[in-house]
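Q: A structural model of the following input is requested.
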Amino acid sequence: MPIGEFDGAASLEGGGGLHLATPLYWMYELGQAALNPARAVADATRLYFKNPANPFAHTTYGKSVAAAAELFERTTRRYRQPGWDIEETTVGGEHIPVRINSVWERPFCKLLHFERVFSRPPRRPQPKLLIVAPMSGHYATLLRGTVETFLPNHDVYITEWVDARMVPLSAGRFDLDDYVDYVVSILHRLEGDCHVIAVCQPSVPVLAAIASMEAKNDPYVPHSMVLMGGPIDTRINSNAVNQLAETRGLEWFRSHVITKVPFPHPGFMRDVYPGFLQLHGFVSMNLDRHLEAHRDLFLNLVKGDGDSAQKHREFYDEYLAVMDLTAEFYLQTVDAVFIRHLLPKGELTHRGTPIDPGKITRVALMTVEGENDDISAVGQTEAAQRLCSNIPADRKTHYVQPSVGHYGVFNGSRFRAEIAPRISDFVLSNGAARAKPAERPAPKFSVVKN
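A: Presented below is the predicted three-dimensional model:
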């Protein structure tokens, strides 16, 4: 899962005088509207040539027409946010129903709880696990596999970020400072009795939020935090994505990738980094692979390989669903994390107050990296170990997973077999007892400025 801030921007390198301020998004919407009739015709054609009553449906010609029609419809549609599709999990060999509830909401985020409906209390401890999903272009459902992996042994919560084009201007702005406020507010909602996993981009704001809470002696800090494939210090093993940011500078990004949400979306006139532009970047980085995958889809549909075709649909239904990011969050992240490297330099602030990871003493730390990660290179996440200098050595650990890239850090077979069990062991070994809520001060929820 690429960090959306730069994949789309990288694809524009060398774009000369291209400026996206307002027109391109509007042209994109016009193109989508213009293609609607053609998509409808393609879908009708597909159904016609797949109808068993149609004699052509059983011929290579008919299957080819149906396959071509489906390919056209899929490659021109706008993909909406996928569903979670998690209805049950297995705990101790028993199938347990799962209910997904929203337990905390702000204009730009919902906190979802994957509530397991037990018929009797589980035998093993089931610590609360807060997964902070990245706000980097894709929806939180990209972490469906991550959630499914942890559900058998944990009480799982996840942040579901809202598409910026769906948030009206009246809801206010959202930047990196607001992100930190949201994390603090969520930890207060969970009363600190939890463990936090930051997947990729959230590693910086999660670390900042916990450092800010520790500096205030906040009783609701989590037991532990796990930072996975995050850009804590992008100066380490700097790659093309990091170098692009430093070379181009903030104004280049402001003029090339920021535009306004067009009518009739609820976020009309909000400044955003649009999802369709991020998608262009995602695809262009591995264009040959995506072209081959769609060619294979066509061939599989013609020869009737339904299983392979369905796997393609499931992957691309998720991969091609993207969301807009608010301009202020995107630009502040680019500037603070990738251009000026404020956190590792000790210069990052939150609402004007310096962030010092050295203040963290009560929260255990685990960092996880992928050996072949080409987004957050090896060493960039491990830098948190050095910054959090006052966490006891026996409460810190670092793990590099061999032979996986960025996506493999939080999903896939190696994640399930090798990374997730290590995280679960770390969480269980750092679940120190807390005072009951009644014995602690009443939670002071952060004021979230929107």
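Q: make it CA atoms for all contacts and neighbour counts henceforth
A: Fine.
Q: packing partners of the helix of greatest length in the chain?
A: Longest helix in the chain, counting residues (DSSP state H): helix 23-50. Identification of packing neighbours for helix 23-50 by 3 or more Cα pairs under 8 Å, 6 or more residues apart in numbering; DSSP states H and E yields helix 60-76, strand 259-260.
Q: and those as a markdown table, adding distance to Tyr179?
A: Listed next are the helices and strands packed on helix 23-50 as a markdown table, based on distance: least, Cα to Cα, whole Å:
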| stretch | distance to Tyr179 |
| --- | --- |
| helix 60-76 | 33 |
| strand 259-260 | 21 |
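Q: alongside the first, I'd like the structure of this one:
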Amino acid sequence: MLYLLHEWQRTMLSPLNYWAEASARMFGDAGSALSMLPGAQRAAAGCELMYRLGKDYEKPEFNIHSVHAQGQEVAIVQQESLARPFCKLLRFKRFSDKPDVIDALKDDPVVLVVAPLSGHHATLLRDTVQTLLQNHKVYVTDWVDARMVPMDEGTFSLDDYVQYIEQFIRHIGARRLHVVSVCQPTVPVLAAVSLMAARGEDTPLSLTLMGGPIDTRESPTRVDDLATTRPLSWFRNQVIHEVPWQYPGVGRKVYPGFLQHAGFIAMNPSRHLMSHWDFYENLRRGDLDDADAHRRFYDEYNAVLDMPAEYYLDTIKVVFQEHRLPRGTWDVAGERVTPSAIGGTKLLTIEGELDDISGQGQTQAAHGLCTGIAKKDKKHITVKGAGHFGIFSGRRWREVVYPDVRKFIAKADAARAKVEKKAR
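A: Reported below is the predicted structural model:
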């Protein structure tokens, strides 16, 4: 019922939203006579703020069309490599018309970026992907909004998530693959590689785990406290709702994106309030660059998706309440997850000093679990002054974190090449 009420409210307010958008243009466009009226700049700023607070934010595009690689500007074409009901595996293929550049691009390491399924779309990792493309062949998981998945496609649980990762690794080919997972997927990614290793399958050359809840008993945050101070039944009764008739997934139980967004805002309400006030002031003063930066950030931040209920509740129970991965009690489809089985994969963990979502030590805990990986093949980085988003997006990611990630992947790839050369 709550979901249906939300849709009704959105529909009823849409005329006001359209009016605010049109008014912002009429009072703000230099070619409009109304822009010459006294107070027009203030009116335009207020109307645009009203419009942006009420508008729908659709899934953004990656919009990565070129990147500087191998000393040249090369074209990027986004391709769908594999499609599953709840996720699409995208490849960002690099193209050049110079034979020497093409040959060099072919030798670059292959990276699978596993994006989080935790509210925002995979495009939140646009900066991560674009930076990696300079020196790597890149794939990324693009999770589908659960409200767009018809009921006849079945359910999607945390076990399914793990199995999707396994499928993607096999599809790309583990022998030359490096996996980078950001935030939430560090847990299912580590589980997937553990299961593959225990079966004797090929595993990726390296794992890079960034700001994830491997063991949430370490430095608990407000997110962890919320998950542990309420029973699972509270989450099932309070945040799980059915998709209404307007969408292909009608009847599917989900954790709606609009509720997740409300939770994001509630974590730092004063920060968001000041950000919108600054946006209004920038528009009023004509500081268009700062105003445009605000638009770009919130176009991404406000675009959210619905999560399948089974997956969300599994994550609360398995990861946050019962800590099954670090306790060694997690079974996926009847198989025990044993990170100690991983042997031929190098491990890099990265944490932000000021991360208020995954506290310090939560990601580093993977080192204690992966006892089969030699000490020389493990590395941990704590990024000074970085919050959660800073370790995978923005200047600090590009200038501080990425050089270390690149070196780590290159070292693992060189070791693979050396072994293959000896085998010939």
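Q: got a TM-score for the two of them?
A: Superposed pair, TM-score by TM-score structural alignment, normalised by the length of structure 2: 0.95. Supporting alignment: 414 aligned residues with a Cα RMSD of 1.6 Å.
Q: that older thread, so which of the helices and strands packed on helix 23-50 of structure 1 is the most packed in?
A: Each of those was scored by mean neighbour count; the highest is strand 259-260, a mean of 24, by mean count of other Cα atoms under 10 Å.
Q: what's the mean distance for it versus structure 2?
A: Overlaying structure 2 shows strand 259-260 of structure 1 at a mean distance of 0.5 Å from the equivalent residues (mean Cα distance after the TM-score superposition for structure 1).
Q: where does the helix or strand just after that strand end up in structure 2?
A: Downstream of strand 259-260 of structure 1, the first helix or strand assigned by DSSP states H and E is strand 271-273. Aligned using TM-score structural alignment, strand 271-273 of structure 1 spans residues 253-255 in structure 2.
Q: please state the offset of that stretch from the chain centre?
A: Centre-to-centre, stretch 253-255 of structure 2 and its host chain are 19 Å apart (Cα atoms, centre = their mean, to the nearest Å).
Q: matching residues in structure 2 for stretch 283-295 of structure 1?
A: Against structure 2, stretch 283-295 of structure 1 falls on residues 265-277 (TM-score structural alignment).
Q: pull out the buried positions in that stretch.
A: His276 (16 or more other Cα atoms under 10 Å).
Q: same deal with stretch 85-103 of structure 1?
A: Residues of stretch 85-103 of structure 1 classed as buried: 88-89, 91, 96-98 (neighbour count, 16+ other Cα under 10 Å).
Q: with stretch 12-31 of structure 2 instead?
A: Under the neighbour-count criterion of 16+ other Cα under 10 Å, stretch 12-31 of structure 2 has 17, 20-29 buried.
Q: dump the residue contacts of the closest residue to Thr234 of structure 1 other than its chain neighbours.
A: In space, Thr234 of structure 1 comes closest to Gln380 once its chain neighbours are excluded; the distance is 5.6 Å by Cα to Cα, 6 or more residues apart in numbering. Residues counted as contacts of Gln380 of structure 1 (Cα atoms under 8 Å, 6 or more residues apart in numbering) are 229-237.
Q: ok, which pair from those is furthest apart?
A: Pairwise distances across the contacts of Gln380 of structure 1 (Cα to Cα) peak at 14.5 Å, for the pair Gly229 and Arg235.
Q: now, which of the buried residues of stretch 85-103 of structure 1 lie within strands?
A: Of the positions in the buried residues of stretch 85-103 of structure 1, 88-89, 91, 96-98 sit in strands, assigned by DSSP state E.
Q: save the buried residues of stretch 12-31 of structure 2 as a markdown table, and put in distance to Lys375 of structure 2 too.
A: Below are those laid out as a markdown table (distance: Cα to Cα, whole Å):
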| residue | distance to Lys375 of structure 2 |
| --- | --- |
| Asn17 | 57 |
| Ala20 | 59 |
| Glu21 | 58 |
| Ala22 | 61 |
| Ser23 | 62 |
| Ala24 | 59 |
| Arg25 | 60 |
| Met26 | 64 |
| Phe27 | 63 |
| Gly28 | 60 |
| Asp29 | 61 |
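Q: and which of those residues is nearest to Gly39 of structure 2?
A: Comparing the buried residues of stretch 12-31 of structure 2 against Gly39 of structure 2 with Cα to Cα picks out Phe27 as the nearest, at 9.0 Å.
Q: show me where the stretch 201-350 of structure 1 has its helices.
A: 203-215, 240-248, 250-257, 275-285, 287-303, 306-319, 327-333, 342-345 (DSSP state H, counting those that start in this stretch).
Q: just say which of these is most tucked in.
A: Sorting the helices of the stretch 201-350 of structure 1 by mean neighbours (by mean count of other Cα under 10 Å), the first place falls to helix 203-215, with a mean of 24.
Q: where does that helix end up in structure 2?
A: Under TM-score structural alignment, helix 203-215 of structure 1 corresponds to residues 186-198 of structure 2.
Q: the matching stretch vs structure 1, average distance?
A: Counting by mean Cα distance after the TM-score superposition for structure 1, stretch 186-198 of structure 2 comes out at 0.4 Å.
Q: quick one: that stretch to chain centroid distance?
A: That offset, for stretch 186-198 of structure 2, works out to 18 Å (Cα atoms, centre = their mean).
Q: who's in contact with it?
A: Residues outside stretch 186-198 of structure 2 that contact it (Cα under 8 Å, 6+ apart): 114, 158, 161-163, 165-166, 181, 202-204, 209-210, 212-214, 319, 325, 335-343.
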